[in-house]
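Student: Structure here, sequence nowhere to be found:
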């Protein structure tokens, strides 16, 4: 399982986050997603700790804590939703229901 860390400064680095979370245990991985167009951090990250107990300790200590001038939002990460095409009208064609022209 991993931890979601939101409301991060856009100047934050993986090393910054690793340093903060290392106070609560071993940090296995830090991922800071970036914007595809600007390559800037998107203001959130995911952290994987060594054990569930370490994750719980980090969440309890850091959720709502102020860091780099921002109140952090820290909780268990939710599983990623499948973004595959699930039908719908993504092509922009069709629709127009309710218009009978007889």
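Tutor: Alright, I've got the coordinates. Computed from a prediction, not measured in an experiment: that's the story for all the values here.

Student: going forward, measure contacts between C-alpha atoms and count neighbours the same way
Tutor: OK.

Student: Quick one: list the elements packing against the lengthiest helix in the chain.
Tutor: Secondary structure of the chain per DSSP state H: the longest helix is helix 52-62. If you count contacts as 3 or more C-alpha pairs under 8 Å, 6 or more residues apart in numbering; DSSP states H and E, helix 52-62 packs onto strand 73-76.

Student: Now do the strand it packs on: distance to the chain's middle.
Tutor: Using C-alpha atoms, centre = their mean, to the nearest Å, the mean C-alpha position of strand 73-76 is found 9 Å from that of the whole chain.

Student: next up, a second structure to put side by side with the first:
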């Protein structure tokens, strides 16, 4: 397991700092980032947190998955590697 955690179901007003603070209760956070729309800058309601160790990541997942944050239910699990994006044009 990696130490990178996916966090879904975030309120759209959540900041990187709030995400960091939430996970810091469960271990050492090395980075916390909310994913935003590249055109509008608006939060997309999910983000990624990197914990210092795999054990801290597992603890955070166990503690936070399914909990309420800002009135929404969080989905917290191990982040999967990013899939290569297609160029947007169908291949012929």
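Tutor: Structure's in. What do you need? The model shown is predicted, which means the values in this text are computed figures rather than measured ones.

Student: circling back: over which residues of the second structure does the longest helix of the first structure lie when aligned?
Tutor: Matched against the second structure by TM-score structural alignment, helix 52-62 of the first structure falls on residues 54-64.

Student: Mean per-residue distance, the matching stretch versus the first structure.
Tutor: Once superposed with the first structure, the aligned residues differ from stretch 54-64 of the second structure by a mean of 0.3 Å; criterion: mean C-alpha distance after the TM-score superposition for the first structure.

Student: Contacts for that stretch, please.
Tutor: 1-5, 23, 26-28, 50-51, 74-78 (C-alpha atoms under 8 Å, 6 or more residues apart in numbering).

Student: what do you get if the cut-off is 6 Å, keeping everything else the same?
Tutor: Contacts to stretch 54-64 of the second structure, defined as C-alpha atoms under 6 Å, 6 or more residues apart in numbering, come from residues 2, 3, 26, 27, 51, 76, 77.

Student: out of the residues you listed, who's nearest residue 13 of the second structure?
Tutor: Residue 13 of the second structure lies nearest to residue 76 out of the contacts of stretch 54-64 of the second structure, by C-alpha to C-alpha, at 17.9 Å.

Student: What ranges does the first structure have for its helices?
Tutor: In order along the chain, the first structure carries the following helices (DSSP H): 14-21, 52-62.

Student: any idea which of these is most buried?
Tutor: A comparison of the helices of the first structure by mean neighbour count, using mean count of other C-alpha atoms under 10 Å, puts helix 52-62 on top with a mean of 17.
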